[in-house]
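Q: Quick check, what structure comes out for this input:
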Amino acid sequence: MDNFSFCTPTRYVFGHEAECKAATLCHEAGWKHVMIVYGGQSAIRSGLLDRVRKSLGDTGITVTELGGVKPNPTDDKVYDGIALGREAGVDALLAVGGGSVIDTAKAIAAGILYEGDFWDFYCGKSTVEKVLPLGVILTIPAAGSEGSGNSVITRLDGLRKLSLRTDTELRPKFACLNPELTYTLPPYQTASGIADMMVHIMERYFTLTEGVEVTDRLCEGLLKAIIAEAPKVMAEPENYDARANIMWSGTLAHNGICGCGRREDWASHFIEHELSALYNVTHGAGLAVITPAWMSYVGERRPAKVAQFARRVFDVTENDDSKAAMEGIRLLREFFHSIGLPVSMKELGIENPDIEKLVGKLHENKGPKIGGYLSLEAKDTEAIFNLAR
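A: Sure thing, here's the model as predicted:
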């Protein structure tokens, strides 16, 4: 096990009517003027936005609003939010939504106090030092951004989809998680969220670091729990306990605990980011396509951990590592199919992917080599894209 430092300062308020605690938490933090960041019409139609707006007003907090954040969030909305926040004089942000909304709010929180272009943080030109605080009311369990210090934004000029990672600076001060707010999610969105959180775990699981049995078992236990609860959620959208288990899994998948003391991989995410940047596909669905393809490629070359995954997560009994690995990948694809997800680019609606462009953008953005479990160059990532066709 490697040395590590782990801090998760986010306060989680979980359960029935958790969202009702947000105004009190903002007030206790001393926030005076909060920007609510939200996505489309669902927060309005459900009445959630009205309830949040009213509760903040009742505690004497001034509210400014920024709506219209879209999936695969883009830099234009961040620039709008920075300008709006500066003009209004906000001192905190409250993200009401899923990963796209939270990631946008994080970018705004970093950008308002920065004299340069917020994109400097994402392309590595500058480091985040000062941010406005933010809280979260989670409505879509998937990205885990409610508990992480990370954010992913696409720059429209050149369609560069890049991630920003901080240790504690961009971790929300609090996150309110009410599983009932997820009852009305469309099945495809629910399934895509499940894939996203599973791959967050797997990016940490596939490692060359030895002596990490505790975090191995954390990863495997979470994956087995998600696989068990997912069919219940898909069949019974208002099954509170199933929704609760999926929601909490999404947070634990990405708050960093599964990666303590081990080198992580992240190749599947980097590869998928190019797919969703170019073709605007749902991120989780893209991961359901790319991750098994990545596993097939690395499983042929370094099968041990993939075989362990197969045996411990899908109960594969095959003794030969290579055969066990391939059986585990088959079962993973079968699981994704069972909850309504695609497992190929064709099923994703991409009939003729521009693989040359995808590979070129990937290595332009991430350098000549990616991946911690198996180092991948352009010829390797090209092969993975082709396996995903």
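Q: CA only for contacts and neighbour counts going forward, please
A: Fine.
Q: do you know how far residue 351 is from residue 344?
A: In this view, residue 351 and residue 344 are 10 Å apart by CA to CA, to the nearest Å.
Q: That should have said residue 377, apologies.
A: For residue 377 relative to residue 344 (CA to CA), the value is 22 Å.
Q: same check, this time on residue 305
A: Plainly put, residue 305 is 23 Å away from residue 344 if you go by CA to CA.
Q: how about this one, so we can line them up?
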Amino acid sequence: MVNFEFLVPTKVVFGKDTESEAGRLVKEYGGTKALIHWGGDYVRTTGLLDRVEKGLAEAGVEYVELDGVVPNPRLSLVKEGVELARKEGVDFVLAIGGGSAIDSSKAIAYGLTNDFELEDLFLGKVATDRIAPLAAISTLAGTGSETSNSTVINIDTLDGPMLKRSYNHECARPLFAIMNPELTYSLPAFQTAAPGADIMMHTMERYFTTVEHTELIDAMAEGLMRTVRTAVPEALANPGDYAARSNLLWAGSLSHNGLTGTGNVGDFACHAIEHEIGAMFDVAHGAGLTAIWSAWARYVLHTKPERFAQFGVNVFGVENDFDDPVATGLRGIEAWDDWCHKIGLPTTLTELGIDPTPEQMREMAEGAVEARGGNLGGFCHLEASDVVAILEAAR
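A: Alright, predicted model coming up:
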């Protein structure tokens, strides 16, 4: 186990009707005028927005609205939000939604407090530890952005290709996160399955490590993954299953708040590769991850086959061939593919509905390596040529 620091200051308010607490909490944390930021009709048509705004008004907190967030959130909307918030004298940002709305809100909060170009933050040209107060009301179980330090934004410019980039800093953890599993009942099946796979992947990116003696965190990660493996099909079969939805919503936060990465060195190559796929083809993040993971897994399997064997046995219950960890590891990868197909997700680029050209593959490979500063992959270091081979194998 390696040295680590772990701090998650976000106050989690979990359970039924907890969205009614939003106004009180914003006021408790010093907010006097909030920017409410979301995307899609759900927030308004279900009455959620009305309930939140009623709570803000009762707490004496003024507010302005900004709709328009889309999957793979755009920097152009972030800039619009910064301009609106400054014009209106906003001192608090309140996200309603999943990872896209929360990440867009985090970027707005960065923009409110800093005077650099936001592109430069996500391109690694500047850094900051300053952000405006923000909080989140989760309506989707997946990214864990409601308690994570990560912000992922698509840089959409007129003079170049869209780039999907992240900035990670502890200041970006929301002050509070409201998590009511009932708000996830009406999600379409795909918006349950793909984020569910993202929960798994956030855990797997940390789980596949070459660090030894991580037994405690392994057990916690494996328990989380087993729970998600079961809960996603249960929620798909019965969208109103409060227990399944609760497990998924809480697992989403625990998978990406840093807990399952304590004491080890994770990988995150698949996330870097998917960011390039998402930027180029605008696909759903979770589905992009499942489309490439097994190709990555087979490519790096021999780095530490015992790790893949442990994953297959302890998470998916495959038969353990004690004398052949490679064979056991391959069964685990196959079990992952089977699970993805059962919940309606792709395990190849073809199934994802894209067919990148060799030139596009090279561009994505070079972008993934560049985005990680030339240091792609903690479990197995990858060069651009390796990423191209993985993308070829994922077709």
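Q: before we move on, the earlier item: which one's more surrounded, residue 305 and residue 344 of the first structure?
A: residue 344 (23 against 18; other CA atoms under 10 Å).
Q: That one reaches residue 389, doesn't it?
A: Yes. With contact defined as CA atoms under 8 Å, residue 344 of the first structure counts as touching residue 389 (5.3 Å).
Q: Where does the nearest residue to residue 160 of the first structure once chain neighbours are set aside sit: helix, strand or coil?
A: For residue 160 of the first structure, ignoring the flanking residues on the chain, the nearest one in space by CA to CA, 6 or more residues apart in numbering is residue 154 at 5.4 Å. At residue 154 of the first structure the chain is in strand, as set by DSSP: H, G, I helix; E, B strand; the rest coil.
Q: likewise residue 176 of the first structure?
A: Per three-state DSSP, residue 176 of the first structure ends up strand.
Q: which residue in the second structure lines up with it?
A: In the second structure, the residue paired with residue 176 of the first structure is residue 178, using TM-score structural alignment.
Q: Quick check: that match touching residue 12?
A: Yes. Residue 178 of the second structure lies in contact with residue 12 (CA under 8 Å); the separation is 6.1 Å.
Q: Name the residue in those two with the higher neighbour count.
A: Between residue 178 of the second structure and residue 12, counted using other CA under 10 Å, residue 178 has the larger neighbour count: 25 against 17.
Q: matching residues in the first structure for stretch 336-353 of the second structure?
A: Under TM-score structural alignment, the match for stretch 336-353 of the second structure is residues 332-349.
Q: Any idea how far apart the tips of that stretch sit?
A: The first residue of stretch 332-349 of the first structure is 20 Å away from its last residue (CA to CA).
Q: Return the set of buried residues in that stretch.
A: 332, 333, 335, 336, 339, 340, 341, 342, 343, 344, 345, 348 (16 or more other CA atoms under 10 Å).
Q: repeat for stretch 14-32 of the second structure
A: 14, 18-27, 31-32.
Q: go on, stretch 369-383 of the first structure?
A: Neighbour counts using 16+ other CA under 10 Å place 369, 370, 371, 372, 373, 374, 376, 378, 380, 381, 382 of stretch 369-383 of the first structure among the buried residues.
Q: got a list of what the nearest residue to residue 233 of the second structure once chain neighbours are set aside touches?
A: Closest residue to residue 233 of the second structure apart from its sequence neighbours, by CA to CA, 6+ apart: residue 343 at 6.4 Å. Neighbouring residues of residue 343 of the second structure by CA atoms under 8 Å, 6 or more residues apart in numbering: 193, 232, 233, 236.
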